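**Q** could you look at this predicted model? Sequence included:
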Amino acid sequence: MTTANRYLTSWESYWSSVSGAPGEIFWDADPVYAAQQDLDLFQSHVDPHLPLIDIGCGNGTQTRFLGSHFARVIGTEIAPAAVELAGKTNAAANISYRLLDVLNPDDAQVLHEEIGDANVYLRAVLHQLSPHDQPTAVQSIKRLIGEKGALYLVELSSAAEPFFAQLIEQYGPPPGLARVFQHQITPGMLHEDDLASLFPADRFTLLKTGPSHIRTVHSLPTGDVVKVPAFYAILRRRQ
């Protein structure tokens, strides 16, 4: 099985197993605690007239919110089941959902030729890829943003691994996270220092970076909501 097929098989299996009901998907936080906070960070750095591409959009919760702030938004996924679910649950007149394999830069090139330069929103996607595959995904992103677009990414940080270890030791695995593991999906981490190698300074300009978190839908017995340590970065191609 090829790498791309491995990701497709696992994610298609996962997305075929969920309905999109509230609380079912581990990372499916209310946009007030996710895309809204992200937008506050990147809005001043992007051209609002360009389309926005939400890579790894899942069921489209964040995509639909972003559609209220950009004229055209495209949610992309590798799994047909995710595209179908997003279209059913988070449709809007200015939003479309489509298949896109970020490990096939030619797919990204086709989309770029169709819509031109775009801004890219990337919420907790790169860490799901093996380190070997991450540079290929960056090639796709580079093609999508072109000369005028910008990339906003938020990813699990180096602090996420010990955070999860302590969480599971103390409370056991959250059901939503355990469900992900059942589909042979084993998320990794993306160290903050990896940015420099994935987005080298001779090809990308780092506009801003800092600490963040990925809010989940899982509440602990204490009443606290699980927030996974993360970091964000805003980049564009060097001119």
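**A** Thanks, I have it.

**Q** only C-alpha atoms for contact and neighbour calcs from this point on.
**A** OK.

**Q** now for the longest strand along the chain, which elements pack on it?
**A** Secondary structure of the chain per DSSP state E: the longest strand is strand 204-219. If contacts are counted by 3 or more Cα pairs under 8 Å, 6 or more residues apart in numbering; DSSP states H and E, strand 204-219 sits against strand 151-156, strand 225-237.

**Q** try this one next to it:
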Amino acid sequence: MGVSERYVRAWEGFWAECTGEPGEAFWDADATLTAAPHTALLAAHADRTLPIVDLGCGNGTQTRYLAGYFPRAVGVDLSAAAVAHARRTDGDAVAEFEQLDLTDLVAVRRLGDRLGESNAYLRAVLHQSDPADRAPVAAAVALLLGRRGRGFVVEPTAAAKAVLHQVAERPGGPPEKLRRVRRHQLRPAEVASDELPALLYGAGLEILDQGETGLAMSERHPDGTRVALPARWFVVAAAGDRDA
């Protein structure tokens, strides 16, 4: 199995057009606003001696933060251009990066075999995935966790579309960061409120904790406030392993 050729071209084109510098992409907010609070939520349930895998790492901004919190951090992304950016911007080589199609569960299992049981971080990947790819992506999380790992999953809700519309319709038109997203047809497609838990349960995962949050973007509104998308977060484990 694998993602569609259209999906691959869209992401390769997006990252090839970018320099890969932190904050350049619409969603690439500083890790202190994203991975840091998310890690705090995950830490209440996770074994910090395990590695962590950043799924859909892009240019590696969040992966580099995670590398300071876990003994080993591996960022994976579908796009070869994104992985090249991530490696280049990781001047101190604190993390590892590799190309991986999360719907290729054979390749995901190989990664899991190399790393052993791991924690996982999945930030705003499912909502950008084609509907047919969402269940395999959730299954990839389960494969990497094994019995001891814990995962953090956060996704925009349907209410995020109203915020994106507000950004797009501002005087003067959409900001360049959002125009680039549109040029490459990376269309946010919210996952229905009842679909997220169903995807996680369907992958054999148990929800240990959950809540609502604002998913910080790198863009700001004209009044200077940061764009934040309404989102839901989940901490997950292999079903039946709450006390493992």
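**A** Perfect, I can see it now. No experiment lies behind these values; they were computed from the predicted model shown.

**Q** looks like Ala135 of structure 2 contacts Leu199 (just checking).
**A** Yes - if you go by Cα atoms under 8 Å, Ala135 of structure 2 and Leu199 touch, sitting 5.9 Å apart.

**Q** and the helices in structure 2, which stretches?
**A** 5-17, 35-43, 61-67, 80-89, 105-115, 131-145, 160-168, 176-183, 195-202 (DSSP state H).

**Q** from the chain's centre, how far out does the fifth one sit?
**A** Taking the mean C-alpha point of helix 105-115 of structure 2 and that of its whole chain, the gap between them comes to 18 Å (Cα atoms, centre = their mean, to the nearest Å).

**Q** check the mean deviation of it from structure 1.
**A** By mean Cα distance after the TM-score superposition for structure 1, the fitted helix 105-115 of structure 2 averages 0.8 Å away from its aligned residues in structure 1.

**Q** buried set for that helix?
**A** Leu105, Val108, Leu111, Gly112, Leu115 (16 or more other Cα atoms under 10 Å).

**Q** how about TSV for those, with distance to Cys57 of structure 2 added?
**A** Below are those laid out as TSV (distance: Cα to Cα, whole Å):
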residue	distance to Cys57 of structure 2
Leu105	18
Val108	15
Leu111	15
Gly112	17
Leu115	17
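
**Q** just want the most central residue of structure 1.
**A** Arg123 (2.9 Å; Cα atoms, centre = their mean).

**Q** burial count for the closest residue to Ser130 of structure 1 other than its chain neighbours?
**A** Nearest in space to Ser130 of structure 1, with sequence neighbours left out and distances taken as Cα to Cα, 6 or more residues apart in numbering, is Gly188 at 7.4 Å. Applying other Cα atoms under 10 Å, we find 17 residues neighbouring Gly188 of structure 1.

**Q** what do you get for Cys18 of structure 2?
**A** Neighbours of Cys18 of structure 2 (other Cα under 10 Å): 15.

**Q** show me the contacts for the closest residue to it other than its chain neighbours.
**A** Using Cα to Cα, 6+ apart and skipping residues adjacent in sequence, the residue nearest Cys18 of structure 2 is Glu24, 7.4 Å away. Contacts for Glu24 of structure 2 (Cα atoms under 8 Å, 6 or more residues apart in numbering) come out as Cys18, Lys177, Ser218.

**Q** nearest to Arg87 of structure 2 among those?
**A** Among those, Cys18 lies closest to Arg87 of structure 2 (Cα to Cα), at 14.3 Å.

**Q** what sits up against the longest strand of structure 1?
**A** 23-29, 33-34, 124, 154-156, 174, 176, 225-238.

**Q** which among these count as buried?
**A** 24-29, 34, 124, 154-156, 174, 176, 226-237.

**Q** Asp54 of structure 1 and Tyr121 touch, don't they?
**A** Yes - between Asp54 of structure 1 and Tyr121 there is a contact under Cα under 8 Å: 4.8 Å.

**Q** among these two, which residue is more densely surrounded?
**A** Tyr121 (28 against 24).

**Q** please name the nearest non-neighbouring residue to the residue nearest to the centre of structure 1.
**A** Val154 (5.1 Å).

**Q** show me the contacts for the one you found.
**A** Leu122, Arg123, Ala124, Ser212, Ala230, Phe231, Tyr232, Ala233.

**Q** out of the helices of structure 2, nearest to Phe97 of structure 2?
**A** Using Cα to Cα, the helices of structure 2 put helix 80-89 closest to Phe97 of structure 2, at 6.1 Å.

**Q** which residues touch the closest one?
**A** Residues beyond helix 80-89 of structure 2 that count as contacts (Cα under 8 Å, 6+ apart) turn out to be 12, 15-16, 19-21, 57-61, 76-77, 93, 96-99.

**Q** just the buried ones from those residues, in ChimeraX syntax?
**A** Entered in ChimeraX, the line below selects the buried ones among the contacts of helix 80-89 of structure 2, by 16+ other Cα under 10 Å:
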select :12,15,16,20,57,58,59,60,61,76,77,96,97,98,99
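
**Q** quick check, nearest of the contacts of Glu24 of structure 2 to Ala44 of structure 2?
**A** Ser218 (27.0 Å).

**Q** what about the closest one, neighbour count?
**A** Counted with other Cα under 10 Å, Ser218 of structure 2 comes out at 18.

**Q** cool, the one 3 residues further on as well?
**A** Neighbouring residues of His221 of structure 2 were enumerated by other Cα under 10 Å; the total is 13.
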